[in-house]
Each structure stands twice: as C-alpha cells, then as structure tokens.
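In: no FASTA, just this:
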C-alpha cells in the first residue's frame, strides 16, 4: 500500500465504504455537471430599471434552478464594447447559454453568435434569430400603449410627454405604442417625445423634464434607468406627474407616479434559463409574452384613478387581447427638442 497516493487511498476508502461515499461523490458530479449560464447587463444592475429587472430574473434563475451563473455589467451601450464583453464571457466561462439582456445588444449578439457557433445565445427584448440565437421578448409595448391611453385620459393641460435615452428597438417600439395609445384615447392631446441619448444622466433627464413642463406637459412617461431620478425630482418640484415603466413605481413613489407600465423584462432572462435547465431550449426562435400574462405585462394605476378611466382602460386592454386594436411599432411624428 505504500505505493498508493493520498488520492488513491481516498478513492479506495470510498469504494470500501460503499453507499456511504456515494452521496459525496454524487454531489461532486452533480455540481460539475450543472449547465453554465453567462449574462451581460449593459449599464448597472442596481439602476431601479431595465438592467436591475433583468439581473433579478438572472438571480432568481440561479437561486431556483440547477444552474451555475456568471455575469458582467457596467458595459457601455455601444456595439464594440458589447461584442468585447460577450466574447469575454464566452471565452472565459464557455457557457451552455450566453444571454445579452436588452435589444441594444442586437448587433453584438448576432456577431458573437457567428463567432461562437457552438454556444447558444439569447437576446432579451429582441426580435432576431440565428442558428444558435433566440430572442425572448416581454412585450412592454402593450403596457406602453395602455400608458399612453391613460395619460391622455388623465391629463389636465391636454399635453403629455415621453422620455427615453438611447434609440434601441424595444424603446422605439414602446414609444410608438405610447404615442398610439395617446392618439386613440384622445386625438386632441398633444405629445412631446424625446430621446436624450443617455439612459443614466440624471441632470440631463431633469433638463428635459423642465423643458417639457414649460411646453405644457403635466404627465411624463419615462423609459429611463438611473436618469429617471432626475425626472422624478423635477416632476416633484414642478408639481407634475409621471408614469413609470418596468416596475411598480406607483407603490414606490406615489407622490409623483400616477401609473406604471409594468413589464417584467426579467421574465425573459428567467424563462431562457428555465428552458435550458429543463432541456427545452430551442435556438432560432422568438418567444413572446404580453398582456395575456399579467404577472409579466400590465398597466398599474394609482388607487385614486377615477372609475370611468379604469373602465376605459380595461375595455381597451380587452380590445388589444382580442386583436381589435393592433399595437403599433413605428412612430413618424415630430420629436421634442430642448
């Protein structure tokens, strides 16, 4: 026995122990065999917005599913930076699934999918596919449409606004839907819509808010990340109201928010991970979820919303679900400049 190494002695002891060693060995094998997921979150995972919602979906998957996870955040919303980050995740972790959270990653995800044909990729809030790439899309434009109708029904000045940062496909679709909702509910209401170029600039968002309020807007629908706090503080100081998105802003800051276009974009991240863990993942597909799943997409209204408005919004929602109303994806109107 003197020729045996410590490892050989340990293995021999485990074999002699029979079933007593099996659980220990099984746990080691199980841990080693867990599928690996790597995810990219441009911006910050604590932004109280889109990136944080996606990260929470990722964290939920890691907590509840038999997966091993890694992520990278604080990456610029710029294609080459995104490609570099996705390439780093793919090379370093060799994941079974690589997730790019957000439609702003579309070009980067398509490029990296070609570069790593053996790795399955997902883009959330996307509308593209490849042989190893699928999109998981929570249709935030449906709750945005209802938010537009709600703003048109609640405004006192006859002027409502929209704010976003970068021009990415999901944000453009949601802006188009919001505008269509405003027009459908009241064609006489004026819309001021602005893409400032930055999702996280607090001071810039405040300046846009001040300019829109000066132009008559008394309700602003925001699709921002960290920059939203600038809009919120400006609304508070100006005495005007806001409609949020992604999470329940009415519950969080009820003095400013009269509504929130709930769209849990983290569901796309979680569902992709769940499909992988259950061996149900399919490449080359687009998976969509919308108002038919209220835990994913719905309009939240302030408790003091008039009953007549609630009833109108409920009827409009049914019209969307039945197909009577088609949610628009393109906007061709004027844009508000500051």
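Out: Perfect, thanks for sending it. What you see is a predicted model; the values in this text were computed from it and never measured.

In: rest of the way, CA atoms for contacts and neighbours
Out: Will do.

In: How about the contacts made by residue 335?
Out: In this structure, residue 335 makes contact with 192, 193, 194, judged by C-alpha atoms under 8 Å, 6 or more residues apart in numbering.

In: My reading is that it is in a helix; is that accurate?
Out: No. Residue 335 sits outside any helix when classified using DSSP: H, G, I helix; E, B strand; the rest coil, being coil.

In: Just the contacts of residue 335: which are in helices?
Out: Among those, no member falls in helices (criterion: DSSP state H).

In: Select from the residues you listed the one having the most neighbours.
Out: Highest neighbour count within those, by other C-alpha atoms under 10 Å: residue 193, with 23 neighbours.

In: which SS state does the closest residue to that one other than its chain neighbours fall under?
Out: Nearest residue to residue 193, sequence neighbours excluded (C-alpha to C-alpha, 6 or more residues apart in numbering): residue 162, at 4.6 Å. Here residue 162 takes the strand state, with states given by three-state DSSP.

In: Near residue 162, how many other residues are there?
Out: Neighbour count for residue 162, taken as other C-alpha under 10 Å: 26.

In: can you check residue 85 too?
Out: Neighbour tally, residue 85, other C-alpha under 10 Å: 24.

In: rewinding a little: list the contacts for the residue nearest to residue 193?
Out: 175, 191, 192, 193, 194, 220, 221, 222, 223.

In: Of those residues, which is the nearest to residue 158?
Out: residue 191 (8.8 Å; C-alpha to C-alpha).

In: Below is an additional structure, to be compared with the one above:
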C-alpha cells in the first residue's frame, strides 16, 4: 500500500472546518481518494489519479490519496478508514470494487461525504458517480461486428466487478446488434495487471479465431498488446484513446474518461449540489466523458454506421443492454 499525504496550500494549523459535510466558505476543499491499483497503469487507476489532480488544479482543493491496495473488501475498508479519519470533506473511492467497503465505512464516518466512482451504492452520506462505459463498449461491439473478418470476436477482463460485467455485456449486445452470427469469446482472467496472464489468454482467443479482442485491463494490457502484435489480431482498448498510441494494434478504443466522475463529484460538493443517496450517470451525451475512437484505417462506411448508432443511443432509440448469460472461457 502506498500512501500520499496532503498536498498543502496552507498549514494544517490554519485550517478550520465547519461541523457540516462541506468545508466553510473560506476554507479550501479537502478531498481524499482511494485507488485500488497502480496510479501509473495507463488505464483506469491512472485516470482516477488524473481526476484527483484536476480536483486540485481546477477547484483549488487540498488532496490526498492511497494507492497500491489489493481489491479485497477488508483491505479497502482499512484504507478508507485511514483517509476518513483525517477529516476531509470528501473521500472518493475509485472503482466499483469499493462498493461494499464504502457502504460500511461511510456509516462509520457520517460527517464525511463518500463517493464511489463507477459505484452502485448509496447512503445518507454516500453517492455513486458513474461514467457509462457500457455505452462506449456497446459502440465498440457494434464496430467489431462490422469489422471482423473471421466472425470471431473476443473480450478479456481481469476481476469480476460490476462495471466490468456491464462493459462486457454492453460490448456483447453491440456485437449482436450488427453481427448476430458472430462467435463471442469472453474471459475474466482474475487479474487486471498481470501481463503474463493477459498474453496467455489473448493468445488463446486468437488461436480460437478471434481477429478483434476487446480488452478491459489496467497494467496488464501490455501482454495482450504483445500477443496481438505477434499474431496479427487487432485490439479494442478502453478508458482512454489507445488508437493514438498504437494504431497498428488498436482498431478502436471505447473511451470512458472516468477522471470526470471524481472531478464532477468534487465540483458538485464545492457548489453545494452534491447529494447522498443518489447515483449520478454520465453517458454518450457528454462526449468528453464517453465516446468511441476509431483507428484511421477504419472504412468511412463503418464510421457512418457507428455515428448513426451513437445518435440512436443518445436519442433513446437504442437501449444499451448490459446483460450476458452466455458461456465463458476458464482462466
């Protein structure tokens, strides 16, 4: 576990806190964040950290964080308690794996506001802010259905958390929308950061015929990239735009800028708009948060079809389903 202490703009001795949820008007906002992973994973956790830095820079907040925590409820609860005991205005738990721990710890610290990014829990002093990555994942599945030449499309993720399951379901249903005859290979391999593991499972899917694989990984994405480069398959990334990094490997990227969720929660708190007991959802209607990026070699007719599907989702003509009850590969 790595702990980063407060980045101060004033000495602790000068800080006076109101006995309510929010900081007093003249006091800087104090925000802490728990990241159950590595802040340099080039994926979900790094996006969360970037959001915390935006909170500091854009809102003038004093920030603190803990990273490197295993995604186990007991360990997450210990870290959340440590952050809450310091008396911040808000603790942001980055990732749906914090759902159970946040419910427990929020009840123990009723004077602190808690937000779970990509969460599904609420309470009097607890809210969830969710970037709807399943919407960009649905578009990614639709694009894969239009682009696959083998008729076999894969999906790889690590741990089985709700956002990952919803992303997988969204991708599958998008694939079914444009190519209902496509074969779908899917696995939750058990680790977001293990490159040896991701190389192996990506190789297995490619050997089974997959020419496009959607990866929802963190630091372990490199192994999948290596497998696809070696075997000539294409990858669809997530969280950020991977096509800009490696367009030869990445045919698309299901962007879900989860840094926006924590920043929005902190901004709502600063403006007096934050409320416990609610789940705030941010989707394709905010293109800074949710979108699909396509590699430059994607044909224009596919781009046009994907754009039309995006507009149908925003307009309510397509309901993004996150359900999947089909077979899974075993780790």
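Out: The structure has been received and is ready for your questions. Note that this is a predicted model, so its numbers are computed, not measured.

In: Send over the TM-score of the superposed chains.
Out: Once superposed, chain against chain, the TM-score is 0.92 (TM-score structural alignment, normalised by the length of structure 2); 313 aligned residues with a C-alpha RMSD of 1.8 Å.

In: Out of the contacts of residue 335 of structure 1, which comes closest to residue 326 of structure 1?
Out: residue 193 (21.1 Å).

In: The closest one maps to what in structure 2?
Out: Aligned counterpart of residue 193 of structure 1 in structure 2: residue 186 (TM-score structural alignment).

In: In contact with residue 55 of structure 2, which residues?
Out: Here residue 55 of structure 2 is in contact with 61, 63, 262, 263, 266, 267 (C-alpha under 8 Å, 6+ apart).

In: aligned partner of it in structure 1?
Out: Going residue by residue (TM-score structural alignment), residue 55 of structure 2 aligns to residue 61.

In: again with residue 114 of structure 2
Out: Per TM-score structural alignment, the equivalent position to residue 114 of structure 2 in structure 1 is residue 121.

In: and if you look at residue 153 of structure 2?
Out: Residue 153 of structure 2 maps onto residue 160 in structure 1, by TM-score structural alignment.

In: Kindly report the same for residue 31 of structure 2.
Out: Looks like residue 31 of structure 2 aligns to residue 37 there (TM-score structural alignment).

In: Span of stretch 119-137 of structure 1 from start to end?
Out: For stretch 119-137 of structure 1, the first-to-last residue distance is 20 Å (C-alpha to C-alpha, to the nearest Å).

In: whoops, stretch 204-213 of structure 2 was the one
Out: 11 Å.

In: In structure 1, point out the residues matching that stretch.
Out: Using TM-score structural alignment, stretch 204-213 of structure 2 corresponds to residues 211-220 of structure 1.

In: Any chance you could list what contacts stretch 266-281 of structure 2?
Out: 22, 29, 31, 55, 59, 90, 113, 119-132, 265.

In: Buried subset of those as a PyMOL selection?
Out: Buried members of the contacts of stretch 266-281 of structure 2, defined by 16 or more other C-alpha atoms under 10 Å, are picked up in PyMOL with:
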select buried, resi 22+29+31+55+90+113+119+120+121+122+123+125+126+127+128+129+130+131+132+265
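
In: show me what contacts the spatially most central residue of structure 1?
Out: When C-alpha atoms, centre = their mean is applied to structure 1, the residue found nearest the centroid is residue 265 (3.3 Å). Applying C-alpha under 8 Å, 6+ apart to residue 265 of structure 1 gives the contacts 50, 53, 54, 57, 124, 125, 137, 138, 140, 246, 296.

In: The contacts of residue 55 of structure 2 into JSON lines, with extra columns for distance to residue 316 of structure 2, neighbour count and secondary structure?
Out: What follows is those, written out as JSON lines (distance: C-alpha to C-alpha, whole Å; neighbours: other C-alpha atoms under 10 Å; DSSP: H, G, I helix; E, B strand; the rest coil):
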{"residue": "61", "distance to residue 316 of structure 2": "37", "neighbour count": "23", "secondary structure": "coil"}
{"residue": "63", "distance to residue 316 of structure 2": "38", "neighbour count": "24", "secondary structure": "strand"}
{"residue": "262", "distance to residue 316 of structure 2": "26", "neighbour count": "32", "secondary structure": "helix"}
{"residue": "263", "distance to residue 316 of structure 2": "27", "neighbour count": "23", "secondary structure": "helix"}
{"residue": "266", "distance to residue 316 of structure 2": "29", "neighbour count": "28", "secondary structure": "helix"}
{"residue": "267", "distance to residue 316 of structure 2": "28", "neighbour count": "17", "secondary structure": "helix"}
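
In: Identify the farthest-apart pair in these.
Out: 63 and 267 (13.6 Å).

In: Narrow the contacts of residue 265 of structure 1 to those in strands?
Out: Judged by DSSP state E, the contacts of residue 265 of structure 1 include 124, 137, 138, 246 as members of strands.

In: three-state assignment of residue 321 of structure 1?
Out: Under three-state DSSP, residue 321 of structure 1 falls in the helix class.

In: Next up, the contacts around it.
Out: Counted by C-alpha under 8 Å, 6+ apart, residue 321 of structure 1 has contacts 291, 292.

In: distance of it from residue 327 of structure 1?
Out: In this view, residue 321 of structure 1 and residue 327 of structure 1 are 10 Å apart by C-alpha to C-alpha.

In: do residue 43 of structure 1 as well
Out: Taking C-alpha to C-alpha, one finds residue 43 of structure 1 at 29 Å from residue 327 of structure 1.

In: And the helix or strand that contains residue 92 of structure 1, what's buried?
Out: Using DSSP states H and E, residue 92 of structure 1 sits within helix 79-93. Within helix 79-93 of structure 1, the residues that count as buried by 16+ other C-alpha under 10 Å are 79, 82, 83, 85, 86, 87, 89, 90.

In: The last one matches what in structure 2?
Out: When the structures are aligned by TM-score structural alignment, the residue of structure 2 matched to residue 90 of structure 1 is residue 84.

In: ranges for the strands of the stretch 1-150 of structure 2?
Out: Counting by DSSP state E, counting those that start in this stretch, one finds strands in the stretch 1-150 of structure 2 at the ranges 2-7, 30-35, 62-67, 90-94, 113-117, 126-131.

In: tell me what the third one is packed against?
Out: This means strand 62-67 of structure 2. Helices and strands touching strand 62-67 of structure 2, by 3 or more C-alpha pairs under 8 Å, 6 or more residues apart in numbering; DSSP states H and E, are strand 2-7, strand 30-35, helix 44-59, helix 73-84.

In: Any idea how far the second one is from the middle of the chain?
Out: Offset of strand 30-35 of structure 2 from its chain centre (C-alpha atoms, centre = their mean, to the nearest Å): 16 Å.

In: Look up the average distance of that strand to its aligned counterpart in structure 1.
Out: Superposed on structure 1, strand 30-35 of structure 2 shows a mean distance to its aligned partners of 0.6 Å (mean C-alpha distance after the TM-score superposition for structure 1).
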